[in-house]
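S.K.: Predicted model, plus sequence, below.
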Amino acid sequence: MALFSKDLGIDLGTMFTRIADSAQVLLEEPTIVAIEVDDQKMVAVGMEARDMFGKVPESIEVARPLRNGVIADYEISETLLQYLLQRVSGSMRIFRPRVMISVPYGVTSVERRAVYEAVMEAGSREAFLIQQPLAAAIGIDLPINSPSGNMLISLGGGCTETAVMAMYGIVAADTLRAGGMDLDEAIVNYVRRKYGVVIGQATAEQLKIRIGAAVPQDTENSMEVQGQDQVTGLPRPVTLTTGEIVEALQEPLKQIVESGRKVLEKTPPELVSDIIDRGVALCGGGALLRGVDKLLTKSLGIPAYLVDNPLTCVVQGAVKSFGMLNVIRRNLPQV
């Protein structure tokens, strides 16, 4: 059976779920579902469900089953994984896939068990868990097989993970239960405080992507968005600039910098000298924010750089890790 079944890597993220085999990324969908409230029947998944966000009647609930990188709603997560695995493997259950699925560093045994059981119930033949920083490091070919230090910061939608790795294992790490969604929330709060206008999370995300930055920029861009006046309740346009978005993001970005500092303080001095030479690898969707590499370079005193495949390195590393299972198995989270 093993000859015919696939080995799949899954990056189960708060914002996006990605599935890959050894050749390519097979699927990328928002981790979001739409459900009929009365009979708990799934109406839509992924991009289709995301398009419904904030636009559906009370009879339909649009929900994210993961919060801060861990499963918040087990049944919805299981249904989502089942649907996505069927899409990449077909409905035939004779040759069920082996799955390597990523989890944040430091998750509890209960959280680990929830992920393991969800992916097994969804139709896997065998399942392994791998910490997201370790999967990302394998996905970008960091030399973690040696006793020298490698540092990586993964800026995800629900959590930010910082880790120092050597000899196929994590030496020091920290998981901050805050990420891209918290950056969006900071923009929402800033616009409400400064202009008395309420905007949605999707609008804040567009502001962050189109004109946002972590540090002041030479070129000042602007963007007009529609919001709801807090006093009148009527629609009101507001124009924001890059400088305002930079100001709005300072508080959550401080937390990310602090998380990096905490990990460096816990890292043995011999490994810190390796990291200074090699730099800090940045991945995850949050790493695409303009100037975040400059912010971390200045704040940590170590060069930070964006990797070539920041969005897909975790899922690619998860599937690659099957080829080195005999050496990394001892460092994988146990269920």
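M.R.: Arrived safely, thanks for sending. Residues are numbered from 1 along each chain as shown.
S.K.: C-alpha from now on. contacts and neighbour counts both.
M.R.: Will do.
S.K.: and the gap between residue 272 and residue 133?
M.R.: 17 Å (CA to CA, to the nearest Å).
S.K.: For the two, work out which one has more neighbours and name it.
M.R.: Under the criterion of other CA atoms under 10 Å, the comparison of residue 272 against residue 133 puts residue 133 first, with 31 against 21.
S.K.: Surely the more buried one is in contact with residue 152?
M.R.: Yes - contact criterion CA atoms under 8 Å: residue 133 and residue 152 qualify, at 6.9 Å.
S.K.: what do those two both touch?
M.R.: 162, 163 (CA atoms under 8 Å, 6 or more residues apart in numbering).
S.K.: List the buried residues for the host helix or strand of residue 183?
M.R.: Element membership for residue 183, per DSSP states H and E: helix 180-195. Neighbour-count burial for helix 180-195, counted by 16 or more other CA atoms under 10 Å, picks out 180-192.
S.K.: For the stretch 201-335 of the chain, just list every one of the helices.
M.R.: 201-211, 242-266, 269-278, 292-300, 313-320, 325-328 (DSSP state H, counting those that start in this stretch).
S.K.: just the helices in the stretch 1-150 of the chain please.
M.R.: Counting by DSSP H, counting those that start in this stretch, the helices of the stretch 1-150 of the chain are 47-50, 74-89, 109-121, 132-139.
S.K.: Now render those as a markdown table, adding distance to residue 230.
M.R.: Below are the helices of the stretch 1-150 of the chain laid out as a markdown table (distance: least, CA to CA, whole Å):
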| stretch | distance to residue 230 |
| --- | --- |
| helix 47-50 | 25 |
| helix 74-89 | 34 |
| helix 109-121 | 39 |
| helix 132-139 | 40 |
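S.K.: What number of residues are in the vicinity of residue 331?
M.R.: So residue 331, with other CA under 10 Å, has 15 neighbours.
S.K.: take a look at this one as well, against the first:
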Amino acid sequence: MVKRDLGIDLGTANTLVYVRGKGIVINEPSVVAINTETGEILKVGLEAKMMLGKTPASIMAVRPLRDGVIADYDVALAMLKYFIGKTRPSISFLRPRVVIGVPIGITNVERRAILEAGLDAGASKVFLIEEPMASAIGIDLDVEEPNGNMIVDIGGGTTEVAVISLGSIVVWDSIRIAGDEMDEAIVQYIREMYRLSIGERTAERIKIDIGNVYPEPEYDSLETVVTGIDLSSGLPRKIVIRGGEIREALMGPVSAIIESIKSTLERTPPELATDIVERGIVTVGGGSLLRGIDKLIEKETGIKVVKVDDPLTCVAKGAGKALEKVDILKRLQQVD
């Protein structure tokens, strides 16, 4: 892998870019701020996310990816160009090879959109790799050995569950329920229980501050202050939300994730299932940071859960490292 080659985790919530020898060089929200009157791109990444829910009518902060795939091609292209451009020296004319992590099971149309966006953004070649495979490579699992490894990647837009052996995904499931749906569940809970309207950034903060999915006294004692708009008066109002309430709010989307894991295990060949019982289920992605989710998965499946040190960067690291694995690289779709 040459110096300028990139691994990209083009996520619904965040985009990460990995450069070999440098590591993760970009980790910013997948958000773009646009002037709706002129079409001009104003801000990308963290600065654009700060505008979510706070922009005047002439400015719109948008997330160009939904459920892990491109929902707005032009905006996604502008975002990719911006991030790839930040990794290239101003005097460099070399176009990098790029490996982009994608959800399993996306359609050919969705694959083509991501491939073309990568090329249009300045890549010389674009390869796509399934996110669970990229995650496994990113945490240095020996994916080319005849052993079964289960990866559960809980991202912003999708949850990917995959059993990997001999460099391939043997059994998998992909559901479009993940961090975004958890945020929406919190929004709906607070609306129904407190008649209070909050935005997605506030819901995300609540999830990070006190979000939990397993009954523990320490989780029940968590609390945070939330400010929203009272649906009756239309005026701002503050409330205190506790950990037990957020656990209740999150059980819908989390139950769907647990069912996806169980379904994948039920379809796993016995020999590989034995390996998984011995090695454990590996959780990655931002959703794996949710308090108690490892304990809940262990309780529901009877299999230990292995938490990795840096679950947010696995896909980007693995995408970059995949260029060193010739056998796997041959299987990745390539466009010149």
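M.R.: Thanks, I have it. What you are looking at is a predicted structure, and each value in this text was computed from that prediction instead of being measured.
S.K.: just to revisit the earlier point, now, of the helices of the stretch 1-150 of structure 1, which is deepest in the fold?
M.R.: helix 132-139 (a mean of 27; mean count of other CA atoms under 10 Å).
S.K.: which residues in structure 2 does that helix match up with?
M.R.: Helix 132-139 of structure 1 lines up with residues 131-138 of structure 2 when matched by TM-score structural alignment.
S.K.: who touches the matching stretch?
M.R.: By CA under 8 Å, 6+ apart, stretch 131-138 of structure 2 touches 101-104, 142-143, 151-153, 160-162, 164, 168-169, 284, 313-319, 321-322.
S.K.: filter those to the buried ones?
M.R.: Buried, going by 16+ other CA under 10 Å: 101-104, 143, 151-153, 160-162, 164, 169, 284, 313-319, 321-322, out of those.
S.K.: how about the helices of the stretch 1-150 of structure 1, which one is nearest residue 238 of structure 1?
M.R.: helix 47-50 (24.3 Å; CA to CA).
S.K.: The equivalent of residue 321 of structure 1 over in structure 2 and residue 126 of structure 2, how far apart?
M.R.: Taking TM-score structural alignment for the superposition, residue 321 of structure 1 sits opposite residue 322 in structure 2. Plainly put, residue 322 of structure 2 is 12 Å away from residue 126 of structure 2 if you go by CA to CA.
S.K.: Spell out which residues are contacts of both of those two.
M.R.: With CA under 8 Å, 6+ apart, residue 322 of structure 2 and residue 126 have common neighbours residue 99.
S.K.: Of the helices of the stretch 201-335 of structure 1, which stretch is the most buried?
M.R.: helix 313-320 (a mean of 29).
S.K.: how far off helix 132-139 does that helix point, in degrees?
M.R.: Angle between the axes of helix 313-320 of structure 1 and helix 132-139 is 70 degrees (criterion: axes from the mean of the first three to the mean of the last three CA atoms, to 10 degrees).
S.K.: what's helix 313-320 of structure 1 in contact with?
M.R.: The contact list for helix 313-320 of structure 1 (CA under 8 Å, 6+ apart) reads 7-11, 18-22, 24-25, 99-102, 130, 132-140, 283.
S.K.: give me every residue that touches residue 67 of structure 2.
M.R.: Each residue near residue 67 of structure 2 by CA under 8 Å, 6+ apart is listed here: 12, 156, 157, 158, 176.
S.K.: Could you tell me how many residues sit around the last one?
M.R.: What it means is residue 176 of structure 2. Residue 176 of structure 2 has 21 nearby residues by other CA under 10 Å.
S.K.: Next, find the distance separating it from residue 25 of structure 2.
M.R.: 28 Å.
S.K.: same question, the third one
M.R.: Residue 157 of structure 2 sits 23 Å away from residue 25 of structure 2 when distances are taken as CA to CA.
S.K.: These two: who's more crowded?
M.R.: For residue 157 of structure 2 versus residue 25, neighbours defined as other CA under 10 Å are more numerous around residue 157 (22 against 15).
S.K.: tell me which element that one falls in.
M.R.: Counting by DSSP H and E, residue 157 of structure 2 is found in no helix or strand.
S.K.: My read is that residue 47 of structure 1 contacts residue 34, right?
M.R.: No - judged on CA under 8 Å, residue 47 of structure 1 makes no contact with residue 34 at a distance of 10.4 Å.
S.K.: Tell me which residues touch residue 303 of structure 2, please.
M.R.: 276, 277, 280, 281, 297.
S.K.: Which one of those is nearest to residue 114 of structure 2?
M.R.: residue 281 (29.3 Å).
S.K.: and that closest one, what does it touch?
M.R.: Here residue 281 of structure 2 is in contact with 149, 150, 151, 152, 303, 304, 305, 306 (CA under 8 Å, 6+ apart).
S.K.: Okay, and which of those residues map to strands?
M.R.: 149, 150, 151, 152, 305, 306 (DSSP state E).
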